[in-house]
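**Q** sequence and predicted structure, then a few things I'm wondering about:
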Amino acid sequence: MAVSNNITAFLNFIALMCSIPIITSGIWLASKPDNDCIHWIRWPLVFLGISLLLVTLAGFVGAYWRKEGLLGVYLVCMAILIVLLLAFLILAFVVTRPSGAYSVPGRGYSEFRLGGFSSWLRDHVTESSSWGKIRTCLADTGICPKLNEKYVTADQFFGAHLTPIESGCCKPPTICGYQYVNPTTWINPVNSVADADCSAWNNDPSQLCYYCDSCKAGLLGNLRKEWRKANIILIVSIVVLIFVYIIGCSAFRNAQTEALFKRYKQGWV
């Protein structure tokens, strides 16, 4: 039984290590300016990572000090956490599958269409009841004014690989035909395209294209890009956790069988 407990303790130590990149990726996502403006999406991954850390710590203690009751609770809680992580991963993949991006000839950046993203993501992030606060928050982050420090000439700006938010919120859509002055100042064309985003653009730093659908699409594009990176860490962690859990269950079952055999043997003696 000691061998099985040692195996379980070692496996729980590996699982405990898996919680660290999950927590780190959650904190990384929460620290992003766009996630800072969407409070409900900031902390689920951090919460799951901390829960995993506590559960695996309990499993390690139970295995090391041979607390079978604690090990049983650990196995149940670990199964629940693995299911939750899988559900979270599947949801993240489904809602971030469409990209909504399209290339612009002669530009280093892409632009984004709101209709190109999943309806669930659009409904939960860009609905009118929440967009007002998100829009104000984005304006307060200072993302757009920083472009004026990074790019001086039009060639520099047009060849830049802007983030989705910078592309969607800090400048008018290319189709509008605005003339470049600097990254956040543009001259209105004489014959503007009949597009709502074209008329929504304003050189006022507090407005820019924050009222545009392209800004909403840019926010979704940023979320998609960041969550796709976090998904890679989740996939690796979940695979390791499932492997550890299967071996841990086997070791726990073997330990139970060994203990039962010893009790029977002592009874016969």
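**A** Perfect, I can see it now. Numbering: from 1, shown residues only.
**Q** switch to C-alpha atoms for all contacts and neighbour counts from now on
**A** Fine.
**Q** which residues of the stretch 151-269 of the chain fall in helices?
**A** 154-158, 164-169, 196-200, 213-268 (DSSP state H, counting those that start in this stretch).
**Q** those helices: which one's closest to residue 182?
**A** Using CA to CA as the measure, helix 154-158 is the one of the helices of the stretch 151-269 of the chain that comes nearest residue 182, at 7.2 Å.
**Q** put this beside the first:
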Amino acid sequence: MRVSNNLVGILNLVTLLLSIPIIGGGIWLSKQANTECERFLDKPVIVLGVFVLLVSIAGLVGSCCRVTWLLWVYLLVMFLLILLLFCFTIFAFVVTNKGAGQALSDKGYKEYRLGDYSNWLQNRVNDNWGKIRSCLEDSKICQKLLTDNSTPAADFYKEHLSSLQSGCCKPSNDCNFQYISPTNWTKGATAALGNPDCEIWSNDANKLCYACDSCKAGLLDNIKSDWKRVAVINIVFLVFLVIVYTVGCCAFRNNREDNSYKRYP
């Protein structure tokens, strides 16, 4: 058997074995989930695992058993996957190109403005904010601040808060509220008129600023960072897929040559 066929077979055997824990992880997530937010990932993970399993079987059988049509299907799926990943990577860099936290003088944390981020991301977040807010509340991102009620103002202002904590767990800096505790603020008379978050803020631990635009902006900053990491990983994965696809094309050519030889001895 030729080298390219062996190599495609080995690579697909590895991915087939990897698909088993992926499927198992998705099933485990579906069994362990107690909230809607925790169930969000179980179906995509299972679908991904099954997809990888089927593609691996097609590549393994097509290369090792010399089933030319199956190898052709495998190469077609690989080509579409490469094209899809390439488009997604470009898209991810484009939509995450805008937006960043604004540094504040004498503050350890940053402020986040919804309008600074991509319109596409803003629309997706606004359309699904009810579910997203429920997930944020379940994640208890403000729990640390709720338990630090005795923190002096000077120490709190030096805290390095995450984008979600800064946007969802405290009022915006330009509201000019008087600090009582990390999640307890007194409204002043000099709040910024153009910031609707100043009216939305609540000292109620179940409300805080979860309905604020700053909370949505904090989430978008988090998404932006995650998507950039995913885009970089995608580039590495794309290089790997292109190499596998090239080797697969060689194996496909070998299959056709062998079939021609058998047909015309």
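**A** Here it is on my side, so go on. What you see is a predicted model, and the numbers here were worked out from it, not measured in a lab.
**Q** can you pull the TM-score for these?
**A** After superposition, the two chains reach a TM-score (TM-score structural alignment, normalised by the length of the second structure) of 0.80; 256 aligned residues with a CA RMSD of 3.5 Å.
**Q** hmm, back to that, tell me which of the helices of the stretch 151-269 of the first structure is the most buried.
**A** helix 164-169 (a mean of 27; mean count of other CA atoms under 10 Å).
**Q** superposed on the second structure, where does that helix end up, distance-wise?
**A** Here the mean offset of helix 164-169 of the first structure against the second structure after fitting is 0.9 Å, by mean CA distance after the TM-score superposition for the first structure.
**Q** list the residues that contact the residue nearest to residue 95 of the first structure when sequence neighbours are not counted.
**A** In space, and not counting its chain neighbours, residue 95 of the first structure is closest to residue 118: 5.6 Å by CA to CA, 6 or more residues apart in numbering. Shown here is residue 118 of the first structure, whose contacts under the criterion CA atoms under 8 Å, 6 or more residues apart in numbering are 95-98.
**Q** in a markdown table, list the residues you listed along with distance to residue 187 of the first structure and neighbour count.
**A** What follows is those, written out as a markdown table (distance: CA to CA, whole Å; neighbours: other CA atoms under 10 Å):
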| residue | distance to residue 187 of the first structure | neighbour count |
| --- | --- | --- |
| 95 | 37 | 16 |
| 96 | 35 | 22 |
| 97 | 36 | 14 |
| 98 | 33 | 15 |
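**Q** in what helix or strand does residue 27 of the second structure lie?
**A** helix 3-32 (DSSP states H and E).
**Q** ditto for residue 135 of the second structure
**A** Per DSSP H and E: helix 129-139 holds residue 135 of the second structure.
**Q** and that helix, how far out from the chain's middle?
**A** Counting by CA atoms, centre = their mean, to the nearest Å, helix 129-139 of the second structure is centred 16 Å from the centre of its parent chain.
**Q** hmm, who's touching that helix?
**A** Under CA under 8 Å, 6+ apart, the answer for helix 129-139 of the second structure is 35-37, 125, 206, 210-211.
**Q** mean per-residue distance, it to the first structure?
**A** Helix 129-139 of the second structure sits 3.2 Å off on average (mean CA distance after the TM-score superposition for the first structure).
**Q** what's the match for the residue nearest to residue 95 of the first structure in the second structure?
**A** Mapped onto the second structure by TM-score structural alignment, residue 118 of the first structure lines up with residue 118.
**Q** from residue 78 of the first structure, how far out is the residue sitting nearest the centre point of the first structure?
**A** For the first structure, the residue nearest the mean C-alpha position is residue 227 (3.2 Å; CA atoms, centre = their mean). Residue 227 of the first structure sits 24 Å away from residue 78 of the first structure, going by CA to CA, to the nearest Å.
**Q** and for residue 132 of the first structure?
**A** From residue 132 of the first structure across to residue 78 of the first structure, the span is 40 Å (CA to CA).
**Q** quick one, which of these two is more surrounded?
**A** Taking other CA atoms under 10 Å, residue 132 of the first structure and residue 78 do not tie; residue 78 has more neighbours (21 against 13).
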